[in-house]
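[1] sequence and predicted structure, then a few things I'm wondering about:
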Amino acid sequence: MLIRSLVAWLAMLAFVAGCALPGHAQVTVKRRVTLMGSLFDISITARDSAGAHAEIDRAVEEITRIENLISEWRPETQISEVNRNAGIRPVTVDREVFELTRRAVQYSNMTGGAFDVSIAAMDKLWRYDGSMTEMPDPEAIRKSIENVGFRHIVLDSLHSTIYLSRPGMKIGFGSIGKGYAADRCRELLQARGVPGGIVNASGDLAAWGEQADGKPWAIGINNPFKTRKMVKVFKIRTGSFATSGSYEKYAEIDGKRFSHIINPQTGYPSTGITSVTISGPSTEFANFLSTSVMVLGVPNGLDLVKRFPGYQCLLLTDHARIVRSRGK
């Protein structure tokens, strides 16, 4: 799945680097790293800066471990091995990789293919560097999705194997992989007793606890139509957010904007929605929902979100209209 635009950003109510606020016994330390092809901002609350940096190191190690399992771009990963053997044979993978793939197939089923983990096989016809001046040929678009089809992914739970039954198929986790990594880091650090933090993968983030001064985290949702303005600022202690959007990565042809998020069933980019932010318990699941809403559009996307009471949606249409799901 293509990299999604950064639309949500972390707005700290207070940021401390290496020294505690007066009257408080903790500090919050933040580090930015590039992993999984994206910027990760990792903020940790701990008793001292040395301890916070040590926990950030553990988060980086965990994200790197996951990337080394599921990256479709690194030839040595298990997912690359699965893709190389499409139409040839099943590939045995770690249970973690199998379960992530199984969930991705479930997500694909939930949307009838509006989300499809096998979209990694789609031909790259669309360019988002400003060089596109006309639409691709319709026949080329039709052919570009010939190897996309989650129903041809064969999973064997007993033997922990993944088999792509058609030659040329590929699977990839560009749409949920960063969310999964954020969730895993939160679980790991919570289990280690880290009292608070945020793992923010370019707008897809997992938060828990609170800042060093005892205040909740502040999560700001950018308004792409108003520079440096927020649609909303959420104050939370534990939760997840995921944002998908088109306003930073798109092709504009004849005055119409085409998102980098492609409909796997048609090969055409999603239109009508500029950004979608989903909040709820799981960053991975919020990732899935935000991508799916972009493809499904406003009414069908909101219907999907309503099926999961723990999740809420805030979106902006291409005409700058703000739409919220119930409870937002």
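    Received the coordinates, thanks.

[2] only C-alpha atoms for contact and neighbour calcs from this point on.
    Will do.

[3] endpoints of stretch 156-172, how far apart?
    Terminal residues of stretch 156-172 lie 18 Å apart, using CA to CA, to the nearest Å.

[4] in that stretch, which residues are buried?
    Ser160, Thr161, Ile162, Tyr163, Leu164, Ser165, Arg166, Gly168, Met169, Lys170, Ile171, Gly172 (16 or more other CA atoms under 10 Å).

[5] same deal with stretch 146-153?
    Neighbour counts using 16+ other CA under 10 Å place Glu146, Asn147, Val148, Gly149, Phe150, Ile153 of stretch 146-153 among the buried residues.

[6] CSV for the buried residues of stretch 156-172, including secondary structure?
    Converted to CSV, these look like this (DSSP: H, G, I helix; E, B strand; the rest coil):
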residue, secondary structure
Ser160, coil
Thr161, strand
Ile162, strand
Tyr163, strand
Leu164, strand
Ser165, coil
Arg166, coil
Gly168, coil
Met169, coil
Lys170, coil
Ile171, coil
Gly172, coil
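
[7] comparison target below:
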Amino acid sequence: MGGRFDITIVAENKELAEKNIDSVVAEISRIENLISDWKSDSQISKVNQNAGIMPVKVVKEVFELTKRALELSNATHGAFDISFAAMDKIWKFDGSMTQMPSEESIKKSVSLVGFEHVILNQDSSTIFLKYKGMKIGFGALGEGYATDKCRQMMLAKGIKAGIVNASGDMSTWGKQPNGAKWLVAITNPINEEKILPTIPIENEAIVTSGNYRKFVEFNGKRYSHIINPKTGYPATGLISVTVIGPSAEIANGLSTSTMVLGKSAGIAFLEKYADYRFILITDKGEIIHSKVASMNKMKLPKRVNSF
């Protein structure tokens, strides 16, 4: 899926652990072959190849994942948009950009983005993209979905504890061999050599979205790799969003959406999801977190040093 997966299994012996790790890898590959828009023969690639031409029948699993992504797109009024894959990649974060893109090129870059033009037919299990050149992709949900599925599979096999970590989209279950909860550290986005207080979790997912590694600066203003799919401009205001809750798929969708929505709208949005907790860090270094007991006990600082 274009990212690194780290798999931790707690088992009775090494052989059993390795066998189940192999099962997790196979499951990740299975999901990748269904939804990767980099693989030309995947179901999502076939949907994209037939944009503006005809609906494409997909398996129920892909249909339901697409349906949930559209529901999130609608809930965020397009701050999250499953059709972002059609966006022209005019922003470069490899050091090659020397000036801001023009307003015209930015506007053109999102001309084919619009989740409202993704048509689902539940009865026939088909997906149709209304206009030629449209694309859908699961860059913001696919890895989290895969970790959730692997956790479910391991629990069904009787593996009582472990972690599947997809480049920061992390699903956990059970406890460490010593009986303690898993401890997850959040990187200090101002100084990556330091961390914020660790978060103890059990049978939960945790995801962090941030702009502190991939960005460009023009005239003293930082532009991140997380792009607002409605405007074509990079998200501003927040540098890190961590979401903790039952599902890595949903947590990733919430964290990515919040980065685009910004501080005020993001908090209002996250507070609608009672099963999820959050930690936001603004570009001024302010730390804001959920008003729940488990978060209050963490003794998070009120801010980190600004850039």
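    Now that the structure is in, tell me what you want to look at. All figures in this text were calculated on a predicted structure; none of them were measured in a lab.

[8] kindly provide the TM-score of these chains.
    With the length set by TM-score structural alignment, normalised by the length of structure 2, the two chains reach a TM-score of 0.94; 293 aligned residues with a CA RMSD of 0.8 Å.

[9] who's in contact with stretch 78-85 of structure 2?
    Here stretch 78-85 of structure 2 makes contact (CA atoms under 8 Å, 6 or more residues apart in numbering) with 66, 69-70, 72-73, 110, 112-115, 118, 134-138, 228-230, 253, 256-257, 260-261.

[10] so which of those residues sit within strands?
    Val118 (DSSP state E).

[11] in structure 1, point out the residues matching stretch 160-178 of structure 2.
    Using TM-score structural alignment, stretch 160-178 of structure 2 corresponds to residues 195-213 of structure 1.

[12] rewinding a little: just the closest of the buried residues of stretch 146-153 of structure 1 to Val29 of structure 1, please.
    Distances from Val29 of structure 1 to these, taken as CA to CA, are shortest for Phe150 (41.3 Å).

[13] just checking, that closest one touches Ser108?
    Yes: using CA atoms under 8 Å, Phe150 of structure 1 is in contact with Ser108, at 6.9 Å.

[14] quick revisit: will you turn the buried residues of stretch 156-172 of structure 1 into a markdown table that also has distance to Val194 of structure 1?
    Below are these laid out as a markdown table (distance: CA to CA, whole Å):
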| residue | distance to Val194 of structure 1 |
| --- | --- |
| Ser160 | 33 |
| Thr161 | 35 |
| Ile162 | 36 |
| Tyr163 | 39 |
| Leu164 | 40 |
| Ser165 | 44 |
| Arg166 | 45 |
| Gly168 | 44 |
| Met169 | 41 |
| Lys170 | 38 |
| Ile171 | 34 |
| Gly172 | 31 |
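
[15] report the two of these separated the most.
    Ser160 and Gly168 (21.6 Å).

[16] let me have the buried residues of stretch 146-153 of structure 1 in CSV, adding distance to Ser118 of structure 1 as columns.
    Below are the buried residues of stretch 146-153 of structure 1 laid out as CSV (distance: CA to CA, whole Å):
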residue, distance to Ser118 of structure 1
Glu146, 11
Asn147, 8
Val148, 5
Gly149, 6
Phe150, 6
Ile153, 8
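
[17] how many residues are close by Pro55 of structure 2?
    Pro55 of structure 2: 21 surrounding residues under other CA atoms under 10 Å.

[18] hang on, I meant Pro195 of structure 1
    A count of neighbours around Pro195 of structure 1, defined by other CA under 10 Å, yields 18.

[19] with adjacent residues omitted, what lies nearest to it?
    Nearest residue to Pro195 of structure 1 in three dimensions, chain neighbours excluded: Gly209, at 5.6 Å (CA to CA, 6 or more residues apart in numbering).

[20] equivalent analysis for Ile244 of structure 2, please.
    For Ile244 of structure 2, ignoring the flanking residues on the chain, the nearest one in space by CA to CA, 6+ apart is Ile206 at 4.4 Å.

[21] what helix or strand does the one you found sit in?
    Here Ile206 of structure 2, judged by DSSP states H and E, is contained in strand 205-210.

[22] just the terminal-to-terminal distance for the match of stretch 160-178 of structure 2.
    Terminal residues of stretch 195-213 of structure 1 lie 12 Å apart, using CA to CA.

[23] same thing with stretch 121-134 of structure 1?
    23 Å.

[24] now do stretch 204-217 of structure 2
    36 Å.

[25] return the set of buried residues in it.
    For stretch 204-217 of structure 2, a neighbour-count test (16+ other CA under 10 Å) marks Glu204, Ala205, Ile206, Val207, Thr208, Ser209, Gly210, Asn211, Tyr212, Phe215, Val216 as buried.
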